[in-house]
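Participant: got a structure for you, letters missing:
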């Protein structure tokens, strides 16, 4: 583990500053999403998603190109917000700074 920068992921609460003496690590933080870069280390690209729900549209602009998605939906009947969340696992991320 002598490379800088180096990222390490832990499935438990572990502090690499205590695990690897003589190194300095910074915690990435909570509630963040990791977006992987392209093979040449450039950005992963940006795009737009448009979703049609119950006769109206919602668009979220996130950059360089766009995708359109449409379908037939029904009213949830409750008048509450709809949350869409990707499948995930929780990890603690650290990156080595020295």
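Facilitator: Thanks, I have it. Small disclaimer: the values here were computed from a predicted structure and weren't measured.

Participant: Every contact and neighbour count from this point should use C-alpha atoms.
Facilitator: Noted.

Participant: Just to check, residue 94 is in contact with residue 8?
Facilitator: Yes - the criterion here is Cα atoms under 8 Å, and residue 94 meets it with residue 8 at 5.4 Å.

Participant: the more surrounded of those two?
Facilitator: Set residue 94 next to residue 8 and count neighbours by other Cα atoms under 10 Å: residue 94 wins out with 21 against 15.

Participant: Please identify the nearest residue in space to the more buried one, excluding sequence neighbours.
Facilitator: Residue nearest to residue 94 in three dimensions, not counting chain neighbours: residue 27, with 4.5 Å by Cα to Cα, 6 or more residues apart in numbering.

Participant: And the one you found, how close does it get to residue 92?
Facilitator: Per Cα to Cα, to the nearest Å, residue 27 is found 8 Å from residue 92.

Participant: Below is structure B, check it against A:
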């Protein structure tokens, strides 16, 4: 009986993040030339409920994460552009706290 209670509590806790947070999808590209990173570019932040300032701050985080992904073997190419889809999960209250001062 206690095992069933612990499992149901764990499942409910694992799903509670959906109520409290938002998932924001964004796109970036990493341009390679001779196996070296030439440029990292933010393409788009998809967030219907974000202000322009919030999109700018989230875009900076996307660029930082793209920079960290540049040497991952699955993202490396010899020449050309690698497109990345980056998901950011943020608490609703943390997103609301991003304000222009």
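Facilitator: Cool, got the structure. The model shown is predicted, which means the values in this text are computed figures rather than measured ones.

Participant: Overlay the chains and give the TM-score.
Facilitator: The TM-score (TM-score structural alignment, normalised by the length of the first structure) is 0.27; 57 aligned residues with a Cα RMSD of 5.1 Å.

Participant: Just give the nearest non-adjacent residue to residue 63 of the second structure, would you?
Facilitator: residue 42 (6.4 Å).

Participant: outside of the host helix or strand of the one you found, which residues touch it?
Facilitator: Element membership of residue 42 of the second structure [criterion: DSSP states H and E] is strand 36-46. Residues outside strand 36-46 of the second structure that contact it (Cα atoms under 8 Å, 6 or more residues apart in numbering) are 24-32, 55, 58-59, 62-63, 66-67, 70, 78.

Participant: Buried subset of the residues you listed, written for PyMOL?
Facilitator: Command for PyMOL that selects the buried part of those, burial taken from 16 or more other Cα atoms under 10 Å:
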select buried, resi 24+25+26+27+28+29+30+31+32+55+58+59+62+63+66+70
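
Participant: Just the ones of the contacts of strand 36-46 of the second structure in strands?
Facilitator: 24-32 (DSSP state E).

Participant: how near is residue 64 of the second structure to residue 58 of the second structure?
Facilitator: 10 Å.

Participant: Same check on residue 82 of the second structure?
Facilitator: 20 Å.

Participant: try residue 24 of the second structure
Facilitator: On the measure of Cα to Cα, residue 24 of the second structure and residue 58 of the second structure end up 9 Å apart.

Participant: hang on, the earlier thing: how many neighbours does the residue nearest to residue 63 of the second structure have?
Facilitator: 16.

Participant: How about residue 48 of the first structure?
Facilitator: Neighbours around residue 48 of the first structure, by other Cα under 10 Å: 14.

Participant: sorry, back to before: for the strand holding residue 42 of the second structure, what is the distance to the chain centroid?
Facilitator: Centre-to-centre, strand 36-46 of the second structure and its host chain are 13 Å apart (Cα atoms, centre = their mean, to the nearest Å).

Participant: Quick check: buried residues in it?
Facilitator: For strand 36-46 of the second structure, by 16+ other Cα under 10 Å, it's 37, 40-43, 45.

Participant: would you list those in TSV and tack on distance to residue 86 of the second structure?
Facilitator: Listed next are the buried residues of strand 36-46 of the second structure as TSV, based on distance: Cα to Cα, whole Å:
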residue	distance to residue 86 of the second structure
37	18
40	13
41	13
42	10
43	11
45	9
